[in-house]
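Trainee: With the sequence up front, the predicted model follows.
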Amino acid sequence: MSPWVLRSRQRLVPLAAALMLGLPLSVHAEVAFDYDMPEIAPEVASDYEEKPGWATERFAVAAANPLATDAGYQVLRAGGNAVDAVVAVQMVLTLVEPQSSGIGGGAFLMHYDGETVSAFDGRETAPSAVDGSLFLDDSGEPLDFMDAAASGLSVGVPGTVRMLELAHAEHGRLPWAQLFGPAIALAEQGFPVSRRLHTSLAEEQHLRDDPLGGAFYYPDGEALAVGHELRNPALAAILREIAEHGSAALHEGPIAEDLVERVRSHHTRPGALGLEDLAGYEAKRREPLCGDWKAYTLCGFPPPSSGQLTIMQILGILEHLPELEAPVADGLPSEPWLHQFLEASRLAFADRGLYIADPDFVEAPGSDWATLFDPDYLASRAELIGEQSIGSGNAEPGNPAALATAWAIQPEQPEYGTSHISIIDEQGNAIAMTTTIEAAFGARILADGSTGLAGGYLLNNELTDFSFSPTDAEGTPIANRVEPGKRPRSSMSPTLVFERDSGELVASLGSPGGAAIIHYTAKALVAMLDWGLNAQEALDLPHAITLGGPAFLEEGRFPAATLEALNARGHDASERELVSGLQALQVTETGLFGGADPRREGVVMGE
């Protein structure tokens, strides 16, 4: 039992009882799931809280908030499977971590059923009425990021609920409606505002300007206090509709009409989202993108995510560099390893900025995304790395297919947000799902579904993941430009790891963090699979990132000599707060072991 959660002694009805009675195990079996409302112990007032790591024998859930983790835990304990649990976790996150994800956003889900890996795409799409000029001002110049993000312009058609519905219809075991019980109960009865939610609200400015959001999250003009018992009756009512009627309740009817009205009536920059966009949204099954690295096969999400491709490039380039005697020194990544990692990241991000976008609009180099992590190609890229850095902004994209490209390089721009969930159930089914509304609090628009009740859910600002400029200075189009119905490029990196020879599941992991998701996840993979650290030890390690420009080390986590040595190599490095939210589960000889990022409030629960 997690020390974060104290519960009553009410028991749940397990699916095992159905097995003992010889009842059929049909999908969506009518098995009772009675949610047991937990009490959350006071959160430690720290921005970095050491986590113990959690060993379990049969199943485990890792999520970004203790209440969300507990909801998934209870679903598994009642006999639900990994897909059932992830639905319950996501609905609770909509309530308790509204700044990061929710029913107003999108998600990528990797699923393993013991035999087959599947990828479910719930990424948001651009409305049919937009074009490449969406984020340009009257003079044709790109808007400032926050001017675009905190507006109706940035809201894409949400996909999380429709995607989860698709995955549940295919793999779920408990009835869909039962999985909404935890979030509805918490929304109606209230939950204590966590320190992280309070801090996020206190630092946020634009949500205060939203009529509904300002009134709900800033009563008396101040951010909700830590420990405040927050009820969200509007969200409870909306979730009841989705529980009963499925995703159609969000994409059609009064809730959809309210969503469109919030976007189109925005007080500064109204958007063009229409009812037909919501009704016509389709979640997609994608072919998982799997590649070998050392003794493992890593499976992640294909475009429109850039995460798996860029991670495989970073890891593959590292594999072609000279082996270091000490990649870890005094418990930290060593300066020589950091140099190699940052240089590999520069080269991978150069390719990312040129090639990767929605595959329904952009063709892969050589018609195959795997060309980007072909061993011979990565070996040629590794030859560009020497003792000195390539330098800030100097990495050029390669040409993996030896063909001319029609695209221009996308300029660097901010990326934010997200939350990650990893689950492994008793049957060995595994989930890695990264979910987002993009920046903190998304478009800073709260929608109440026309319920007339307090609260609601936040809308995404996902369209700001497109390039603000549709072309470069010469007029060459950028692959990730805005187009109607297109899905913006993402960095989300939900990852499932398998032993290459046996095919046995090894781990599930991922992280929030905008474009830095890629670095966070890649480093965790190296630490777990190459350096032999357990999941918690890997997540505890300090971060280092570059998007191709300057390099950043996690503030206060490395010796001054490390920063000095990297700068002597030409990295233009400095310190910065780098707040990941990694969750990881790994399969062990005795069961499972889970880790949660010490930089956030997530925990692991299981039995």
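Mentor: It's in.
Trainee: C-alpha only now, for contacts and for neighbours.
Mentor: Will do.
Trainee: Would you map the strands across the stretch 201-350 of the chain?
Mentor: For the stretch 201-350 of the chain, the strands defined by DSSP state E, counting those that start in this stretch occupy 229-230, 284-286, 289-293, 296-300, 328-329, 332-333.
Trainee: What sits closest to the spatially most central residue of the chain if chain neighbours are left out?
Mentor: Residue closest to the average C-alpha location in the chain (C-alpha atoms, centre = their mean): residue 434, at 3.0 Å. Spatially, and ignoring its direct neighbours in sequence, residue 434 is nearest to residue 420 (4.4 Å; C-alpha to C-alpha, 6 or more residues apart in numbering).
Trainee: give the contact list for the one you found.
Mentor: Listed by C-alpha atoms under 8 Å, 6 or more residues apart in numbering, the contact set of residue 420 reads 63-64, 432-435, 494, 509-512, 581-583.
Trainee: ditto for residue 250
Mentor: 242, 256.
Trainee: That one and residue 88, how far apart?
Mentor: Here the criterion is C-alpha to C-alpha, to the nearest Å. By it, residue 250 lies 17 Å from residue 88.
Trainee: likewise residue 416?
Mentor: 24 Å.
Trainee: about what we covered before: so which of the strands of the stretch 201-350 of the chain gets nearest residue 545?
Mentor: strand 332-333 (12.6 Å; C-alpha to C-alpha).
Trainee: Give me the distance between the closest one and the centre of its chain.
Mentor: Relative to its parent chain, strand 332-333 has a centroid offset of 25 Å by C-alpha atoms, centre = their mean, to the nearest Å.
Trainee: And stretch 404-415, by the same measure?
Mentor: Centre to centre, stretch against its chain (C-alpha atoms, centre = their mean), the figure for stretch 404-415 is 22 Å.
Trainee: Show the end-to-end separation of it, please.
Mentor: Its first and final residues considered, stretch 404-415 spans 28 Å by C-alpha to C-alpha.
Trainee: Who are the contact partners of the closest residue to residue 421 other than its chain neighbours?
Mentor: Of all residues not flanking residue 421 in the chain, residue 63 sits nearest, at 4.8 Å (C-alpha to C-alpha, 6+ apart). Shown in contact with residue 63 (C-alpha under 8 Å, 6+ apart): 69, 89, 419-422, 583, 596, 602-604.
Trainee: let's bring in a second model and compare:
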Amino acid sequence: MTRTGLAWALLMGSATLAGAQQAADAVAPENASGAEVQTSGFGDLTPAAQDALAAKAEGRPVTAQNWMITAAHPLAVQAGARVLEAGGSAADAMVAVQVVLGLVEPQSSGLGGGAFLVWHDAETGEVTTLDARETAPQAVTPTLFQDEEGQPLDFMEAVVGGRSVGTPGTPRLLEVAHRKWGRANWAGLFDDGIRLAEEGFTVSPRLATLVAGEGDALARYPATTDYFFPGGTPVAEGATLKNPAYAETLRALAAEGADAFYTGPIAAQITAAVQGAEDNPGLLSLEDLARYRVVERPAVCVEYRAHDICGMGPPSSGGLTVGQILGMLGGYDLAALGALNPEAWRLIGDASRLAFADRGRYMADSDFVPVPTEGLVDPAYLAERGQLLSGDDSLPEVSPGQPGWSHAMTWGQDSALELPSTSHMSILDGQGNALSMTTTIENGFGSRVMAGGFLLNNELTDFSFETHDEAGWPIANAVAPGKRPRSSMAPTIVRRDGAPIMVIGSPGGSRIIGYVAKAIVAHLDWGMDIQQAVASPNLVNRFGPMDVEAGLPENLTQGLTEMGFEVRETELTSGLQGIVVTPEGLQGGADPRREGIAIGG
């Protein structure tokens, strides 16, 4: 459905999905950015998955009474749905989803990467998080990403090869989450992944397109070339792709747990691949793998419209920055302004700029540097920062604030940004537990180095390439041995009266923050259902320019321009996956810009 159809009917005041749909009947299903929603090309799908694809194409949420799951690829969602249907927990389903995602969507996440997980526990009513971010090898130095003259390397020069690979965290996360919250048999959670790897899966349109567009970077290392370019040509849409090496890795994990990944033959394969990337070798060692640990951390929660917005704290900037944006907007009536009002987007855009200013100065791995986490989301501080939005035009400039904290350290300003990539899943199980997990290998196809049938991350390039800013102040997100790079991943659970009412998250690099904040505002302020919220157009501001999707109404772009924003039309490929809890039951929504679906039961 075109941008002048459903996506814009939703924003122009239609109170219901039916009203918006009525205005756009018989129009080809397209998403808010103009790309056709993919409804085939995924191989053998269950009736529930086929129904979910149809719902997404028609712009309506999937509904259910007991459980709901949404993730980035239909085959992965099917695997998780089978677990939930059998009575498994959200943590069980997550394991099944992740091992399939790593096979069918290898460019975005997998065993060679890391993840952040936010968990609401139905029994205790508590919310907590698991940090499975990759860590820097013990042998790194501050000049890891600098040349012989001390100048930062070009980004892709640093990415491709072993230099950028950090110690993966995802396999250990699967095990830790299952031990804490799992109900199903561990080994059985790998069945779908093993079967698809051995028998083969259908190459999706998105995977085929991305492989074809990679060119030389993805063909620099023999294992990667052999897999993605069989016979010397890129894997084709609709082809069956087998990965026996990945099946072998999954069998080892199923039988021996995560230790099979961090020690023994798989660990040896990983370090050999990293250190053996002759044009750009890395430093990851067997000791780095053996010492890796997942860290449980308190969630970062901010109140917004009588809801608690709970997300991931440092080393992610996601929970803090989303929380700051919403906290600054709390004093403004976005509902009255409406979703097409330039004034609403002025407020959202400048709140984001202020939050990103704080992000660049203060946010990093709190195990290595002091981070004023409480001060950054203190209601009084956010109210003070929010007052800066009270004018009529865009802020001419923004700078970091002065949150209260107990440390005297001053950090330099850092504008390092992650590029679009990553994957997300949202799950609510039959027991009432909620899981929001964003998972990544960083850049698309990560380091392009492959071992054990999976790609290895390039997560170390999320560190700043410099150690000090122009004024000479040290940068909080500088690389150091064992340190975790700053992230923008923002898995989020929105709660009201201690119960989850929204589970949301997205891929998209540093724009994740804007995508997630938009979806929350769209649901809580503008009354959109979850499918409307994730499909609604993206407008993202980080450091001044307002990046927008094609097809925005002229009055909106013109209004933003007159307010002083530089409006830049660009591709904003979010991949929001969301669930909301309503009085009538559960709703699931999947971003039409990517291949994911929601299935409920």
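Mentor: Everything's here; your move. What you see is a predicted model; the values in this text were computed from it and never measured.
Trainee: Which of the contacts of residue 420 of the first structure fall in helices?
Mentor: Among these, no member falls in helices (criterion: DSSP state H).
Trainee: can I get those in CSV with distance to residue 258 of the first structure?
Mentor: Formatted as CSV, the contacts of residue 420 of the first structure follow (distance: C-alpha to C-alpha, whole Å):
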residue, distance to residue 258 of the first structure
63, 30
64, 29
432, 31
433, 28
434, 26
435, 23
494, 32
509, 35
510, 33
511, 32
512, 29
581, 32
582, 34
583, 34
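Trainee: Can you flag which of these belong to strands?
Mentor: Residues from the contacts of residue 420 of the first structure lying in strands, with DSSP state E as the criterion: 63, 432-435, 509-510, 583.
Trainee: Can you lay out those residues as a markdown table showing distance to residue 203 of the first structure?
Mentor: Formatted as a markdown table, those follow (distance: C-alpha to C-alpha, whole Å):
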| residue | distance to residue 203 of the first structure |
| --- | --- |
| 63 | 23 |
| 432 | 30 |
| 433 | 27 |
| 434 | 24 |
| 435 | 22 |
| 509 | 29 |
| 510 | 26 |
| 583 | 25 |
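Trainee: how near is the corresponding residue of the first structure for residue 145 of the second structure to residue 128 of the first structure?
Mentor: Matched across to the first structure, residue 145 of the second structure falls on residue 135, judged by TM-score structural alignment. The gap separating residue 135 of the first structure from residue 128 of the first structure is 15 Å, by C-alpha to C-alpha.
Trainee: repeat for residue 246 of the first structure
Mentor: Residue 246 of the first structure is 24 Å from residue 128 of the first structure, by C-alpha to C-alpha.
Trainee: Then residue 484 of the first structure?
Mentor: 4 Å.
Trainee: Let me see the contact set for residue 227 of the first structure.
Mentor: Contact analysis of residue 227 of the first structure by C-alpha under 8 Å, 6+ apart lists 42, 192-195.
Trainee: Keep only the residues you listed that stay in contact in the second structure.
Mentor: Compared against the second structure with both residues aligned by TM-score structural alignment, their matches' C-alpha atoms under 8 Å, the contacts of residue 227 of the first structure retain 192-195.
Trainee: if we can go back for a sec, which one of the strands of the stretch 201-350 of the first structure lies closest to residue 238 of the first structure?
Mentor: Minimum separation from residue 238 of the first structure across those (C-alpha to C-alpha) falls at strand 229-230, 16.6 Å.
Trainee: okay, and the closest one goes to which residues in the second structure?
Mentor: Alignment of strand 229-230 of the first structure against the second structure: residues 240-241, by TM-score structural alignment.
Trainee: OK, contacts around residue 287 of the first structure?
Mentor: Applying C-alpha under 8 Å, 6+ apart, we find residue 287 of the first structure in contact with 118-119, 302.
Trainee: so what corresponds to residue 409 of the first structure in the second structure?
Mentor: Checking TM-score structural alignment: residue 409 of the first structure goes with residue 413.
Trainee: my guess is its match meets residue 356, correct?
Mentor: No. At 10.5 Å, residue 413 of the second structure does not count as touching residue 356 under the criterion of C-alpha atoms under 8 Å.
Trainee: Those two: which has the busier surroundings?
Mentor: Neighbours were counted for residue 413 of the second structure and for residue 356 using other C-alpha atoms under 10 Å; residue 356 has more, 28 against 24.
Trainee: Against residue 163 of the second structure, how distant is that one?
Mentor: 28 Å.
Trainee: pull the longest helix from the second structure.
Mentor: helix 342-362.
Trainee: how many other residues sit next to the alignment partner in the second structure of residue 82 of the first structure?
Mentor: When the second structure is aligned by TM-score structural alignment, residue 82 of the first structure is paired with residue 90. Neighbour count of residue 90 of the second structure, defined by other C-alpha under 10 Å: 32.
Trainee: mind checking how far the spatially closest residue to residue 90 of the second structure that is not a sequence neighbour is from residue 509 of the second structure?
Mentor: Take residue 90 of the second structure and drop its neighbours on the chain: the residue closest to it by C-alpha to C-alpha, 6+ apart is residue 429, 5.2 Å away. Using C-alpha to C-alpha, one obtains 28 Å as the distance from residue 429 of the second structure to residue 509 of the second structure.
Trainee: higher neighbour count, the two?
Mentor: residue 429 (26 against 21).
Trainee: Distance check, that one against residue 126 of the second structure.
Mentor: Distance from residue 429 of the second structure to residue 126 of the second structure, by C-alpha to C-alpha: 16 Å.
Trainee: which stretches of the stretch 251-400 of the second structure form helices?
Mentor: For the stretch 251-400 of the second structure, the helices defined by DSSP state H, counting those that start in this stretch occupy 259-262, 264-275, 286-290, 318-329, 334-337, 342-362, 373-376, 379-386.
Trainee: Map residue 499 of the second structure across to the first structure for me.
Mentor: Under TM-score structural alignment, residue 499 of the second structure pairs with residue 504 in the first structure.
Trainee: Could you pull up the contacting residues of the nearest residue to its match once chain neighbours are set aside?
Mentor: Using C-alpha to C-alpha, 6+ apart and skipping the chain neighbours, the partner closest in space to residue 504 of the first structure is residue 498 (5.3 Å). By C-alpha under 8 Å, 6+ apart, the contact set of residue 498 of the first structure is 296-298, 504-507.
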